[in-house]
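Student: one predicted model, sequence on top.
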Amino acid sequence: MVDIKINDEIRLTDDKFLMIAGPCSVESEEQIIRVATQLRKIGVNVLRGGAFKPRTCPDSFQGLGEEGLKLLAKARDATGMAIITEVMDMDELPLVAEYADILQVGSRNSQNFSLLKKISRYDKPVLLKRGFGNTVDELISSSKYLSMNGNKRIMFSERGIRTFEQSTRFTLDISAIPVLHEKTEYPVIIDPSHPAGVNRYVEPLALGGTAAGADGLMIEVHPDPPKALSDSAQQLTVPQFQNLYTKVKNINAVLGKTVI
């Protein structure tokens, strides 16, 4: 697996397991600082949070934009955590890159090749989410746009695909983990929150992905999920996440990995 240097303190290597956690959306300074501080005490080093939110319905909360990025930067200053946030389009890319330690390409942009070409010019780690209608080979092809200018700091994210099954929001494709490991040199980060759709399914999906050999998890965690402005049903409370974190550490100890 390629060595992913996130910053001077955090490196994802073969014997490490990366834990990313935080709210779906940045909603206020109090919210993001509170959850970041709690997650840092648990041991999380990378904070997620959406500043620009691609929502299915235009009437839904669309994020705080640049103000959200500034609040993420405040959370980083307060905790020392690295931050990851989504890039939605080319106009926002320079601004997001100014603040983020890791650039996230969302499911809807997984085959936005013009955007991927632009991102390839930035010397930053990139988390590429699989499109919910994309095959594994299509995901790999998308990654080649990101690496075309020499950037190898790419991480895949399996976040569920759309199938005929409707008992969960999406179908988590755990089989993608060994296939991606066989076909590429990039780590695979599982996002169990989006395929789960409701928080009671997040833990079993997260543990299943971990045991199947994933290189990390990205979990949505909110200080008060019922009041969340987006994806409230699937976000874990901090105590729920702490319980999951302990189990993930135990599984990785068996696999010979350290959670970072």
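Tutor: Everything's here; your move. Because the structure is a prediction, the values reported are computed rather than measured. Numbers count the residues shown, from 1 in each chain.
Student: when you work out contacts or count neighbours from here on, use the C-alpha atoms and nothing else.
Tutor: OK.
Student: centre of the chain to whichever strand or helix holds Glu98, how far?
Tutor: Per DSSP states H and E: Glu98 is located in helix 93-99. Distance of helix 93-99 from its chain centroid, counting by C-alpha atoms, centre = their mean, to the nearest Å, is 17 Å.
Student: mind giving me the packing neighbours of the longest helix belonging to the chain?
Tutor: Using DSSP state H, we find that the single longest helix of the chain is helix 238-255. When contacts are defined as 3 or more C-alpha pairs under 8 Å, 6 or more residues apart in numbering; DSSP states H and E, helix 238-255 packs onto helix 29-42, helix 202-211, strand 258-259.
Student: structure B:
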Amino acid sequence: MSGNAAMNDWLKAFNLDRPLLIAGPCSAETEEQVLVTAKALQNTDTNVLRAGIWKPRTRPGNFEGVGALGLKWLLKAKRETGLLTTTEVANPIHVDLALKHEVDILWIGARTSVSPFAVQEIAEALKGTNKIVLVKNPINPDLSLWLGALERFYKTGIEQLGAIHRGFSSYKDSLYRNIPEWQIPIDLRQELPDLPLILDPSHIAGDRKLIFDLCQTALDLNYNGLMIETHPNPDQAWSDAKQQITPETLAAYTRKLKVRKKSSSNQDYETSLSRLRLQIDKLDEQLIQILIDRMQIADKIGAVKKTHNVAILQPERWQAILQKMINLGVDKGLAEEFVYRLFQAIHQESIAHQQKILHTTSAKQANSH
């Protein structure tokens, strides 16, 4: 599957001079709401109308979609505006109904892509069609699961594939509803360089104030498109009200967003970039050496703890180091979450080194048994 250019053909067929834009309400609520939204989106750069028909919720009791009735509204909106349509499908029944109502693009939600059984059933239901299928990242940060979901469709004969980055759940409090974990979609791109990648900033943000910056970040990283939840009256939305924007705001955002070139042949650019990358390479080498030196000290600490039969984890010491480093990093312009994750990883590696020391039996001790 890696590097298969056919996966990118469907996007090229749109003949776009800007990234693909998918927009529409989180949920189809009424026929009027869907049609009003679609007609308003005609005045924007929107290429595809989205709307949730079936809404799998984390907990029961919330609005879970109008069901198949909403597909009739999507079809009517498509015929009246010329916009293509897309919706989420979570099982073969949804697939069958969506196909009967001429839905152009089907997407697989994060709660579905986490389940290989569910993905396989949907892939089998789509076998023999030429539909475009977009696969959202699974809710947990697992690149293999995301790749596996895409591979199941490809092996069933679905070549018109794309990925949607909607962020990852975390038990830790964060600025975002779902943490972006930008490195994971970057790694996905390394595995599948021809796979179109679309950002869903609405589900990452959980707050409309964060959407523009997330979109710009995606374009800075050469994403191929955006899927933005758009509603004529966001505060009155039946689901995810806080993360939806109006069609007018969408139009304003897309006018302001800057689409980056993939590269430049300008000599000044090449010279400046080469010089700066050389500096980065040297600093990266220094970082690795500093980490090696740190772990060698961790080994010595492990030996001292072993001699005195002391536990590896010292919570008060760890919390003091973590808070000190966060404060220092934030004061110098680093993101708190970045510093937190960096030192979590360093701490885990230090623990692993000390565990190895504590569990190592010396040759002298081994010979005495």
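Tutor: Perfect, thanks for sending it. Everything numeric here is computed off the predicted structure, so don't read it as measured data.
Student: TM between them?
Tutor: After superposition, the two chains reach a TM-score of 0.89 (TM-score structural alignment, normalised by the length of the first structure), with 251 aligned residues with a C-alpha RMSD of 2.1 Å.
Student: for the longest helix of the first structure, buried residues please.
Tutor: For helix 238-255 of the first structure, the neighbour count (16 or more other C-alpha atoms under 10 Å) marks 238, 241-242, 244-245, 247-249, 251-252 as buried.
Student: now stretch 202-219 of the first structure
Tutor: 202-203, 205-210, 213-219.
Student: circling back to that earlier point, show me what the helix holding Glu98 of the first structure is packed up against.
Tutor: Using 3+ C-alpha pairs under 8 Å, 6+ apart: helix 93-99 of the first structure touches helix 66-79, strand 82-87.
Student: which residue range of the second structure does the last one align onto?
Tutor: Under TM-score structural alignment, strand 82-87 of the first structure corresponds to residues 84-89 of the second structure.
Student: sorry, back to before: out of the helices and strands packed on helix 238-255 of the first structure, flag the one nearest Arg48 of the first structure.
Tutor: Shortest distance between Arg48 of the first structure and these, using C-alpha to C-alpha, is found for helix 29-42: 9.1 Å.
Student: can you tell me what part of the second structure that closest one aligns to?
Tutor: If you align by TM-score structural alignment, helix 29-42 of the first structure falls on residues 31-44 of the second structure.
Student: still on that earlier bit, which residues are contacting the longest helix of the first structure?
Tutor: 17, 35, 38-39, 42, 203, 207, 210-211, 221-223, 258-259 (C-alpha atoms under 8 Å, 6 or more residues apart in numbering).
Student: the equivalent of Glu66 of the first structure over in the second structure: neighbour count?
Tutor: Counting by TM-score structural alignment, Glu66 of the first structure corresponds to Ala68 in the second structure. With neighbours defined by other C-alpha atoms under 10 Å, the count for Ala68 of the second structure comes to 14.
Student: what does Ala28 of the second structure give?
Tutor: 31.
Student: again with Asp91 of the first structure
Tutor: That count, for Asp91 of the first structure with other C-alpha under 10 Å as the rule, works out to 10.
Student: again with the one 3 residues further on
Tutor: Pro94 of the first structure: 14 surrounding residues under other C-alpha under 10 Å.
Student: ok, it to Ala78 of the first structure distance?
Tutor: Pro94 of the first structure sits 24 Å away from Ala78 of the first structure, going by C-alpha to C-alpha, to the nearest Å.
Student: test my guess that Leu197 of the second structure contacts Met227.
Tutor: No. Using C-alpha atoms under 8 Å, Leu197 of the second structure is not in contact with Met227, being 10.6 Å away.
Student: how about the top helix by length along the second structure, aligned to which bit of the first structure?
Tutor: Taking residue count as the measure and DSSP H as the definition, the longest helix of the second structure comes out as helix 267-307. Under TM-score structural alignment, the alignment places helix 267-307 of the second structure onto no residue of the first structure.
Student: if you count neighbours, what's buried in the next helix or strand after that helix?
Tutor: For helix 267-307 of the second structure, the following helix or strand on the C-terminal side (DSSP H and E) is helix 315-331. Neighbour-count burial for helix 315-331 of the second structure, counted by 16+ other C-alpha under 10 Å, picks out 322, 325-326, 329.
Student: among the residues you listed, find me the one that's closest to Leu175 of the second structure.
Tutor: Ile326 (15.5 Å).
Student: contacting residues for the closest one?
Tutor: Ile326 of the second structure touches 336, 339-340, counting by C-alpha under 8 Å, 6+ apart.
Student: returning to that earlier point: what residues does the helix holding Glu98 of the first structure touch?
Tutor: 66, 69-70, 73, 85-87, 103, 119, 122.
Student: likewise for stretch 288-296 of the second structure?
Tutor: Here stretch 288-296 of the second structure has contacts from 349-350, 353, using C-alpha under 8 Å, 6+ apart.
Student: roughly how far apart are Ile321 of the second structure and Tyr340 of the second structure?
Tutor: Counting by C-alpha to C-alpha, the gap from Ile321 of the second structure to Tyr340 of the second structure is 11 Å.
Student: what of Arg18 of the second structure?
Tutor: In this structure, Arg18 of the second structure and Tyr340 of the second structure are 36 Å apart, going by C-alpha to C-alpha.
Student: the more surrounded of these two?
Tutor: Neighbours were counted for Arg18 of the second structure and for Tyr340 using other C-alpha under 10 Å; Tyr340 has more, 15 against 12.
Student: from what I can see that one touches Leu322, true?
Tutor: Yes. With contact defined as C-alpha under 8 Å, Tyr340 of the second structure and Leu322 form a contacting pair (7.0 Å).
Student: corresponding residue for Ile108 of the second structure in the first structure?
Tutor: Aligned partner of Ile108 of the second structure by TM-score structural alignment: Val105.
Student: so who does that match touch?
Tutor: Counted by C-alpha under 8 Å, 6+ apart, Val105 of the first structure has contacts 86-88, 126-129.
Student: now these as CSV including neighbour count and distance to Ile161 of the first structure?
Tutor: Listed next are those as CSV, based on neighbours: other C-alpha atoms under 10 Å; distance: C-alpha to C-alpha, whole Å:
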residue, neighbour count, distance to Ile161 of the first structure
Glu86, 25, 19
Val87, 26, 20
Met88, 20, 20
Val126, 27, 20
Leu127, 23, 17
Leu128, 27, 14
Lys129, 26, 11
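Student: export those residues to JSON lines and tack on distance to Thr171 of the first structure?
Tutor: Below are the contacts of Val105 of the first structure laid out as JSON lines (distance: C-alpha to C-alpha, whole Å):
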{"residue": "Glu86", "distance to Thr171 of the first structure": "22"}
{"residue": "Val87", "distance to Thr171 of the first structure": "24"}
{"residue": "Met88", "distance to Thr171 of the first structure": "23"}
{"residue": "Val126", "distance to Thr171 of the first structure": "23"}
{"residue": "Leu127", "distance to Thr171 of the first structure": "20"}
{"residue": "Leu128", "distance to Thr171 of the first structure": "18"}
{"residue": "Lys129", "distance to Thr171 of the first structure": "14"}
